[in-house]
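**Student:** structure here, sequence nowhere to be found:
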């Protein structure tokens, strides 16, 4: 079923018969008014959002714990930058390949059961993987972690979309995506501190599995799993998977924003994986500096946490403030944020070997502007796609953004770095110097600045179509609701009068 081909049957849909998309939107908002008011949010709904945020937090803690101890991992397995980057690539490839499967299931089956299975899977495989001594098998278990995380990340935002609409949905999504940078930062911190305290980096991987067991219990026995489209009172029924995919490909706002978010994922993946290692190499070039990779990872994690704590809610607040004036403000905010982040990241990369404090400030500002996009992009996907198609849309976006984004960016940066080491070394047969290692990784990371500009352009292109695509969804929901009311409406008029 396409959003544009539902035939209206009732007087409520006369608005749509006249082609008035804005009136259809107004009708939908009137029907869903209760879900657009924070005062009417129930305790169970707050608990559900809290559980989703908690799981998202430990999800990203688990994902970046390894990055916090990457130097120790490289030393134990005796691998270079390319194989170190491959560890993250294996994880993301498994994550993106299984996302469409969970997206299909999430639109049709129990989301509670699917999410509980996924969290249990990545918790168990993370814990078991921490004992593996062989690099190839360790990489396999990192891939299994990605399978488990795909089930959760694909489905969780759609539960929020089915509980709330309008500004309340934006606020709840901002809270949900607030957990991503905070969890990522905590991953660096937990990995480095736990590894340093135990004298073994593997203990950093054994923290989140215990939290994951708590999350499984909360999902199964506390979290609410609403009907699909509940907040919007949507009566639209699921369609075939082929129809879903064809509709998404024709949805220009969805496709453009997905390509833009792919650039965000590319940059985030590369910087998150290589950031601590790069800063550590830069600091070792300065005289009389006694520094460890664990301390750098700790500081980098703090910077990431604070940048996310500011950037994600700031993006949501800007979106809420600007929407009443400009209906296409969401992609515009994201586009200009990426265009502003690019020079900040570049300056942060070139100052690390000379001005440490300035480097952290520039990286912080670059991350803040990058984080502005997270909750806004999620909101865009949810309001330009009809309710029974949203898990599939989330999965499709995960597949594309990770396939061409952070699935390859850590490995690509590592490969470029290794290639540059050979060209920059005076004697390629010898171990490259600290300066050569630093400079080669710096040049490799410059690619992120160009990708951010490309992402900004895609967001600006999204603004050209987003208003019309949102109105199509509002119209489809209003039409389907009217069609479902028609039999009752007709029966009420045709029923014989009761006899006294």
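**Tutor:** Okay, I see it. Because the structure is predicted, anything quoted here is derived from the model rather than measured.
**Student:** switch to C-alpha atoms for all contacts and neighbour counts from now on
**Tutor:** Fine.
**Student:** how far does stretch 86-100 sit from the chain's center?
**Tutor:** 14 Å (Cα atoms, centre = their mean, to the nearest Å).
**Student:** then stretch 62-73?
**Tutor:** 20 Å.
**Student:** ok, stretch 271-281 next?
**Tutor:** Mean-position distance between stretch 271-281 and its chain equals 21 Å (Cα atoms, centre = their mean).
**Student:** kindly report the same for stretch 459-467.
**Tutor:** The gap between where stretch 459-467 is centred and where its chain is centred comes out at 20 Å by Cα atoms, centre = their mean.
**Student:** give me the buried stretch members for it, please.
**Tutor:** Neighbour-count burial for stretch 459-467 flags 459, 460, 461, 462, 463, 465, 466, 467 (criterion: 16 or more other Cα atoms under 10 Å).
**Student:** start to end distance for it?
**Tutor:** One end of stretch 459-467 to the other measures 14 Å (Cα to Cα, to the nearest Å).
**Student:** over to stretch 189-205?
**Tutor:** Using Cα to Cα, one end of stretch 189-205 lies 12 Å from the other.
**Student:** quick one on the thing from earlier: out of the buried residues of stretch 459-467, which is nearest to residue 390?
**Tutor:** Ranked by distance to residue 390 (Cα to Cα), the buried residues of stretch 459-467 are led by residue 466 at 16.3 Å.
**Student:** tell me the contacts of the closest one?
**Tutor:** Residue 466 is in contact with 252, 253, 328, 384, counting by Cα atoms under 8 Å, 6 or more residues apart in numbering.
**Student:** now tabulate those residues in JSON lines and tack on neighbour count and secondary structure.
**Tutor:** JSON lines is the format used below for the contacts of residue 466 (neighbours: other Cα atoms under 10 Å; DSSP: H, G, I helix; E, B strand; the rest coil):
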{"residue": "252", "neighbour count": "19", "secondary structure": "helix"}
{"residue": "253", "neighbour count": "27", "secondary structure": "helix"}
{"residue": "328", "neighbour count": "20", "secondary structure": "coil"}
{"residue": "384", "neighbour count": "25", "secondary structure": "coil"}
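**Student:** put this beside the first:
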């Protein structure tokens, strides 16, 4: 973390980073447990996919109300409540005695996690200078990759060695309760602006934002499919057992994701100093280049992990800049609400559908074809972000009232 950030800035980013880490750890730990859950409850691939789809459906539908609240009330309290809800629900997931009960509990986890990202991303942009926005959002999102991949690895290891999927939920739910308390003590330098007549409805005329939503739906669907079914794909087609599938894919996702998020965010901020479209063009071209790499990895047995590593790294260029792009094209007083709308649309039409849709295609054809279909969406997502870049006006920034805070 850059030394010139103040102590309160470093503390804020560190705490939000670790909350994001456990956010995604609790979210992704379930997927390597699919085989064991399937044996316990005797369900098919489509029903397993519902565990991901129902979670994301609830998460997306409740993100917008939480975003509206975060633009009006204490963001720290909203974060604390959300973290507490999802952590307790994760613990309770390990006690489910039927598939329907587990499905219901996972929807509560989705409700809790919906409160977090809109408030957290707005806090970060509000407490750091605009020219470092993609970089700090990228650091925040490294927690997503670490948490998601370690969650998948932990789930796979517990399933392999203990054959008890319930234990995984009981272990990973505890730290979030401590972090919920910690979140209430953060210093949030919220900027109070004059009341604006612009509402969330005004974004329906904001074409750069609309194209961000379109691109995000496409790449989020593809990403949701890979995260949900990646371990199972390796187990079925690459000849690895469950333990090795979770470990290897987890390490690939973690290394490629961290490198992609970090260097993509730095490069995006540098390109933004050259052009207001720099961040959008970087995201667009990285996704276009990633699509054939991932397709090759899914299609050809040899070199799967090499193709997937570089494909994942390029896809991960998206994660830091996308928040910065949203905060460029919408007014400051709508930051949390606009980000919540982004979560609503991208998750509702993206990764809430992906697990079940990919599962259905897998049932009808096979899992390889189902995941190959997702690579087309990655390519189209890249085209959408290039469109955002072409639509941006020189110097456009939804935060032009922002002094270089704490720079």
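**Tutor:** Noted; the coordinates are in hand. Keep in mind the model is a prediction, meaning the values are calculated, not measured.
**Student:** that older thread, just the buried residues of stretch 459-467 of structure 1: which are in helices?
**Tutor:** The helices, defined by DSSP state H, take in 459, 460, 461, 462, 466, 467 from the buried residues of stretch 459-467 of structure 1.
**Student:** redo the buried residues of stretch 459-467 of structure 1 as a markdown table? Include distance to residue 15 of structure 1.
**Tutor:** Formatted as a markdown table, the buried residues of stretch 459-467 of structure 1 follow (distance: Cα to Cα, whole Å):
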| residue | distance to residue 15 of structure 1 |
| --- | --- |
| 459 | 31 |
| 460 | 31 |
| 461 | 29 |
| 462 | 27 |
| 463 | 25 |
| 465 | 22 |
| 466 | 21 |
| 467 | 18 |
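**Student:** what residue of structure 2 matches up with residue 272 of structure 1?
**Tutor:** Counting by TM-score structural alignment, residue 272 of structure 1 lines up with residue 227 in structure 2.
**Student:** element containing that match, please.
**Tutor:** Assigned by DSSP states H and E, residue 227 of structure 2 falls within helix 207-237.
**Student:** mean deviation (superposed) between that helix and structure 1, please.
**Tutor:** Compared with structure 1 after the fit, helix 207-237 of structure 2 shows a mean deviation of 0.8 Å (mean Cα distance after the TM-score superposition for structure 1).
**Student:** I'd like to know which elements that helix is packed against.
**Tutor:** Based on contacts counted as 3 or more Cα pairs under 8 Å, 6 or more residues apart in numbering; DSSP states H and E, the elements that helix 207-237 of structure 2 packs against are helix 242-274, helix 319-329, helix 335-346, helix 354-364, helix 367-391.
**Student:** among those helices, which is nearest residue 101 of structure 2?
**Tutor:** Evaluated with Cα to Cα, these place helix 354-364 nearest to residue 101 of structure 2, the distance being 18.2 Å.
**Student:** residues in structure 1 aligned with the closest one?
**Tutor:** On structure 1, the counterpart of helix 354-364 of structure 2 by TM-score structural alignment is residues 409-419.
**Student:** what lies in contact with the matching stretch?
**Tutor:** Residues outside stretch 409-419 of structure 1 that contact it (Cα under 8 Å, 6+ apart) are 80-86, 88-89, 266-267, 269-270, 273-274, 437, 440-441, 443-445.
**Student:** how many residues are close by whatever residue of structure 1 lines up with residue 50 of structure 2?
**Tutor:** Mapped onto structure 1 by TM-score structural alignment, residue 50 of structure 2 lines up with residue 86. Using other Cα atoms under 10 Å, residue 86 of structure 1 is surrounded by 20 other residues.
**Student:** do the one 5 residues further on as well
**Tutor:** Close neighbours of residue 91 of structure 1, defined as other Cα under 10 Å, add up to 23.
**Student:** following element in sequence after the helix or strand hosting it, please.
**Tutor:** Taking DSSP H and E as the criterion, residue 91 of structure 1 maps to helix 81-106. From helix 81-106 of structure 1 onward toward the C-terminus, using DSSP H and E, the following helix or strand is helix 111-129.
**Student:** quick one: residues contacting residue 255 of structure 2.
**Tutor:** Shown in contact with residue 255 of structure 2 (Cα under 8 Å, 6+ apart): no residues.
**Student:** quick revisit: between the helices and strands packed on helix 207-237 of structure 2, which one is closest to residue 108 of structure 2.
**Tutor:** Among those, the nearest to residue 108 of structure 2 by Cα to Cα is helix 335-346 (16.1 Å).
**Student:** on average, how far is that closest one from the matching bit in structure 1?
**Tutor:** Counting by mean Cα distance after the TM-score superposition for structure 1, helix 335-346 of structure 2 comes out at 0.5 Å.
**Student:** what packs against that helix?
**Tutor:** The elements that helix 335-346 of structure 2 packs onto, with contact taken as 3+ Cα pairs under 8 Å, 6+ apart, are helix 45-70, helix 116-127, helix 207-237, helix 319-329.
**Student:** if you set the cut-off to 7 Å instead, what comes out?
**Tutor:** helix 45-70, helix 116-127, helix 207-237 (3 or more Cα pairs under 7 Å, 6 or more residues apart in numbering; DSSP states H and E).
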